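**Student:** compute the structure for the input listed below.
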Amino acid sequence: MNTIRIAAIALIVAGVLALLYGGFSYTKDTHQAKLGPISLSIQEKETVNIPVWAGVAGIVIGGALLLFGGKGN
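**Tutor:** You can find the predicted model right below:
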């Protein structure tokens, strides 16, 4: 498998995952305070939404790379 085919498959998989899940979330530490032996921290949950057009574009570009990306096998 050459690198163009691997990139095309990765784009298709990423596009399908973007359409299925629509986004992801993560936890970020924002503030910390240490008062002697006591430690306080605040964690915020951040959500990143992936637009539908980005998922569709990944699938289309990946498919185009698979069809037209290489000069044969």
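**Student:** make it CA atoms for all contacts and neighbour counts henceforth
**Tutor:** Noted.
**Student:** ok, Gly55 to Gly15 distance?
**Tutor:** Distance of Gly55 to Gly15, computed by CA to CA, to the nearest Å: 4 Å.
**Student:** what are the boundaries of the strands in the chain?
**Tutor:** For the chain, applying DSSP state E gives strands covering 23-35, 38-49.
**Student:** and this one, please, so the two structures can be compared:
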Amino acid sequence: MKLIGILLIVIGILMIIMKEVNFTTKKEVADLGPVEIKKKEQHTLSWPLYAGIGIAACGVVVLAAGSRKTS
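**Tutor:** From the prediction side, this is the model:
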């Protein structure tokens, strides 16, 4: 439980700091024998600020519940 709580806190903090992630995918448009046409598409994955805060808060709750259970 302790590890899961710490991971949730770290992921939540990273989501607060990095509000979006950009990545590129390659897509094959046409394949005409020796000639290949490929297209690069850029995508953006974004999330709201409260999602990162919520995940970090869940990590704190899991961490607190795990430490309370063992003592």
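**Student:** what residue of structure 2 takes the place of Gln59 of structure 1?
**Tutor:** Just so we're on the same page, residue 59 of structure 1 is Ile rather than Gln. With TM-score structural alignment as the criterion, the equivalent of Ile59 of structure 1 in structure 2 is Ala56.
**Student:** give me the number of residues near that match?
**Tutor:** 24 (other CA atoms under 10 Å).
**Student:** return the residues in contact with it.
**Tutor:** 8-13 (CA atoms under 8 Å, 6 or more residues apart in numbering).
**Student:** which ones are touching His31 of structure 1?
**Tutor:** Neighbours of His31 of structure 1 in contact, by CA under 8 Å, 6+ apart: 41-43.
**Student:** which one of these is nearest Ala7 of structure 1?
**Tutor:** Gln43 (35.4 Å; CA to CA).
**Student:** what number of residues lie near the closest one?
**Tutor:** Neighbours around Gln43 of structure 1, by other CA under 10 Å: 12.
**Student:** counterpart of it in structure 2?
**Tutor:** For Gln43 of structure 1, the residue aligned by TM-score structural alignment is Lys40.
**Student:** what's the neighbour count on the closest residue to its match other than its chain neighbours?
**Tutor:** Using CA to CA, 6 or more residues apart in numbering and skipping residues adjacent in sequence, the residue nearest Lys40 of structure 2 is Lys26, 4.6 Å away. As a burial measure, Lys26 of structure 2 scores 10 neighbours (other CA under 10 Å).
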